[in-house]
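Colleague: the sequence and its predicted three-dimensional model are supplied below.
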Amino acid sequence: MKQNVILDIHDKPKASTWFALSFQHLFAMFGATILVPFLVGIDPAVALISSGVGTLAFLLITKGQVPAYLGSSFAFIAPLIAAKEAAGPGGAMIGCLLAGLVYGVVALIIKSVGHGWVMKYLPTVVVGPIVIVIGLSLANVAVSMAMNNPEGEYSTLHFSVALVTLFITILSSVFFKGFLNLIPVLIGIAGGYVYSIAIGIVDLAKVAEAKWIQMPEFIIPFKDYAPSFSIEIALLMIPVAIVTLSEHIGHQMLLSEVIKRDLIEKPGLSRSILGDGVATMIAALLGGPPNTTYGENIGVLAITRVFSIYVIAGAAVFAIGFGFIGKISALISSIPTPVMGGVSILLFGIIASSGLRMMIDDKVDLSQKRNLIITSVILVIGVGGAIIHIGERFELHGMALAAIVGVVLNIVLKEEKHESESKDVEVNKDTIAS
């Protein structure tokens, strides 16, 4: 039975409900969106603003036909950390800009020749293991954040904060219903923060000193750094676009099913990919992490049956406003690292598990040598952190290297015929002969 639509894509909500509906989407994306900049050392306020501006740009580019919210991408966490170490914050932002440009190029190609070729080079047997690598390659980061004190030494007290945060998040996700079930990460962070205050490891002095209206720590090209192209940074960031493009396509297919419209055809995959790329480039120019469409917000759409782009736009405006409120930025910055470590243990594990689920749902047959080889090689190269050094500055490693190797193996290794197919061919030959 078809579920009733409360508000369709272009329906405008009443003023009395608009605020609450938009705030709900803000909560759904809030925890994950501020977690990414927290992990990579970027001002969370900038991430909120860039996600809001990026979402508004996405809605315009897709002609208001795709009710999607864009937030910080987890796929870029490891490359961003590596890029900042190699070339500083400015170099990392140039890398993000290049990744966004890749989206633009892919969008133009799809516009010209159609979208069938994308799935040919990015099937589930490649994308699934890469998604698993995203989660598992960040496992050490999550555990270190959970166990260590600010000096980087093991602390049972700090580890207890991570465990409390983790358990609250898990309990919220499993037992809470309705709206509260949509924000377990936010509830976990709040619970861990309260526990941290209780045991005395939170410094609220900066929150008291912060102004209500405050300029975020933007990283602007030509003002804060001189833009320069680096092969090393390009090879760190651009290959990750392979993963996020696959994520985008999956979200568009899921969203199409939720709102009962074929978004791949109209407004078209080329428009949605371009919108995602422009959002990432906007984030790079502001000093924020790359953006991507958010499954959390698709979940809100599925549960509430409210598909209005006005509600999505309202959430984007709220995110931009929050970014300029100094008290909120200072409060976010005062969250102890073990709190984020606790939720990261769950989130990074879920990312890895979602890659496995993707392979199961698509019935990837690992009894085929081809599929087994592709999966195995991607996992070991990605999780093991393999690196290719050519010269002094050329590096290709980890997830990016695994993604490229996976695509190449998918092209080189031919599909195997199933045993049942071979028998059918033999039967047909015997029938013709008789």
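Modeller: Yep, that arrived.
Colleague: can we go C-alpha only for contacts and neighbour counts from here?
Modeller: Will do.
Colleague: residue contacts, residue 298?
Modeller: Residue 298 makes contacts with 68, 255, as judged by Cα atoms under 8 Å, 6 or more residues apart in numbering.
Colleague: next one: it relative to residue 68, how far apart?
Modeller: 7 Å (Cα to Cα, to the nearest Å).
Colleague: now swap in residue 375 and tell me
Modeller: Counting by Cα to Cα - residue 375 and residue 68 are separated by 31 Å.
Colleague: who's more crowded, these two?
Modeller: residue 68 (28 against 22; other Cα atoms under 10 Å).
Colleague: touching, that one and residue 312? I think so.
Modeller: Yes - counting by Cα atoms under 8 Å, residue 68 touches residue 312, with 6.9 Å between them.
Colleague: contacts only, for residue 188.
Modeller: 165-169, 172, 343 are the contacts of residue 188 under Cα under 8 Å, 6+ apart.
Colleague: ok, structure two:
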Amino acid sequence: MTNIQTAKPILDVEEKPKLNQWLTLSLQHLFAMFGATVLVPMLVGLSPGTALLSSGLGTLAYLLITKGQIPAYLGSSFAFIAPIITATEIGGPQAAMLGAFFAGLAYGGVAMLIYKFGVNWLMRILPPVVVGPVIIVIGLSLAGTAVNMAMYENPLADPVDFVYSGTHITVALITLAITVIASIYFKKFFGLIPILVGITGGYIAALFAGLVNFQQVIDAPWFAVPDLYMPFVHYSPSFSWTAIAIMVPVAIVTLSEHTGHQMVVSKVVGRNFLEKPGLHRSILGDGVATVIASMIGGPPNTTYGENIGVLAITRIFSVFVIGGAAVLAIFFAFVGKVSALISSIPTPVMGGVSILLFGIIASSGLRMLIEANVDFSYKRNLIIASVIMIIGVGGAYVQFSESFILPGMALAAIVGIALNLILPGRIKEEESLFNENKAA
């Protein structure tokens, strides 16, 4: 891989920052991931403090497994939002953590296969024509959650009990507007944290609208242990295969997302991380981070594009800076008032941000199809994408037995993979991603 980094890095991967700069540089990465990382647990009913803790621990484990050679930060994965909600409805947060644990093990299995057989087989199973529509399904399946949070006083109530609130929708739209403005017009570092900017602006608007209750922040202690949902301690020994079936197939999408992130960070830094330390190590690191999160009650982790953006802008690639951000996240996880402040963010603020974020997830799937030049005049591609999207968006659950229920999104991914392997005429689209990396 040729070195495409035209400017010399300020700090290379193995270099340590000066002590008087280390804290500031690490805080940049903490702020870049903060908004999205705490948003996921708030949407699925988990503890934001636990999410920060699992994010920090998972990142440190990732750096260790990749031999300190890949500057990547791991935060809460948006791809698992709908599966966590579904698994929690079936068996509580412990069931969701059980499913996340096995999803992390699936990463480990894939890492072993890549180490043994190379990486091309993965793209034959997960070409853009399969992954793109699945990502679209993930975003669209969350649309109702975002709108309900933005419009109703109690979005978790039964739909017949929904009470429309003009104040809520106003605050949500203000939050959405601020987030959009920050995304389009803010530059450099502040352009990387539009979610955090939007949540802050929406929080101020909610404060003036009388929707914020500071009492929980005042009452919260400075030191507090995050809420832990440990599946093997707080869950029945009889595993919920339904929760496992709901969570594990999502790894199909996140594995593709992970591979794409590794290609991008390789280009930014000017090294081929897919070869050294190897894609198998980075995927294993991602899987171990998800296992760690599941063991303490945090959402599954994934590498963050926001932090890759920080690398590109600052040209500071030091893994010591990334590690510093992870340590800071762990520290803030035990500051009770921080967790209480996050929990005090009103629902319409989160709904306003989610409208944009979930839409971006769906649009990212569309972008993948465009960038991979998937030709929809070719009937094979049209059939695969159409079946995935209709099954994924239209099917809430598919019950195979009393104890085995598969969500529509997971079934859509499985059917899409099967169609891609069975239908005749597989052509150049399925190998375009790795051909591009090989050429680089």
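Modeller: Nice, I can see it. Fair warning: this is a prediction, and the values are worked out from it, not measured in the lab.
Colleague: overlay the chains and give the TM-score.
Modeller: TM-score of the superposed chains, computed with TM-score structural alignment, normalised by the length of structure 1, equals 0.94; 418 aligned residues with a Cα RMSD of 1.3 Å.
Colleague: how close does the longest helix belonging to structure 2 sit to structure 1?
Modeller: Counting residues, the longest helix found in structure 2 (DSSP state H) is helix 81-117. By mean Cα distance after the TM-score superposition for structure 1, the fitted helix 81-117 of structure 2 averages 0.7 Å away from its aligned residues in structure 1.
Colleague: that helix maps to which residues in structure 1?
Modeller: Under TM-score structural alignment, helix 81-117 of structure 2 corresponds to residues 77-113 of structure 1.
Colleague: centre of the chain to the matching stretch, how far?
Modeller: Remark: stretch 77-113 of structure 1 is offset 14 Å from the chain centroid, using Cα atoms, centre = their mean, to the nearest Å.
Colleague: list the buried residues of that stretch.
Modeller: 77-84, 87, 89-104, 106-108, 110 (16 or more other Cα atoms under 10 Å).
Colleague: now swap in stretch 30-43 of structure 2 and tell me
Modeller: Of the residues in stretch 30-43 of structure 2, those buried (16+ other Cα under 10 Å) are 30-43.
Colleague: list the contacts of the spatially most central residue of structure 2.
Modeller: When Cα atoms, centre = their mean is applied to structure 2, the residue found nearest the centroid is residue 77 (2.0 Å). By Cα under 8 Å, 6+ apart, the residues touching residue 77 of structure 2 are 37, 40, 299-302.
Colleague: does residue 375 of structure 2 belong to a helix, a strand or coil?
Modeller: Following DSSP: H, G, I helix; E, B strand; the rest coil, the label given to residue 375 of structure 2 is coil.
Colleague: right, I mislabeled it, should have said residue 398 of structure 2
Modeller: Note that with three-state DSSP, the state of residue 398 of structure 2 is strand.
Colleague: show me what residue 402 of structure 2 aligns to in structure 1.
Modeller: So residue 402 of structure 2 corresponds to residue 392, using TM-score structural alignment.
Colleague: same question, residue 47 of structure 2
Modeller: By TM-score structural alignment, residue 47 of structure 2 lines up with residue 43.
Colleague: who touches its match in this structure?
Modeller: 37, 216-218, 288.
Colleague: counterpart of residue 157 of structure 1 over in structure 2?
Modeller: Looks like residue 157 of structure 1 aligns to residue 167 there (TM-score structural alignment).
Colleague: wait, residue 25 of structure 1
Modeller: Checking TM-score structural alignment: residue 25 of structure 1 goes with residue 29.
Colleague: residue 147 of structure 2: neighbour count?
Modeller: 18.
Colleague: is it true that it touches residue 357?
Modeller: No - using Cα under 8 Å, residue 147 of structure 2 makes no contact with residue 357, being 12.0 Å away.
Colleague: before we move on, the earlier item: ok, and the most crowded of the contacts of residue 43 of structure 1?
Modeller: residue 288 (30 neighbours).
Colleague: check contacts around the closest residue in space to that residue that isn't next to it in sequence.
Modeller: Of all residues not flanking residue 288 of structure 1 in the chain, residue 47 sits nearest, at 4.9 Å (Cα to Cα, 6 or more residues apart in numbering). Applying Cα under 8 Å, 6+ apart to residue 47 of structure 1 gives the contacts 33-34, 37, 71-72, 283, 288-289, 323.
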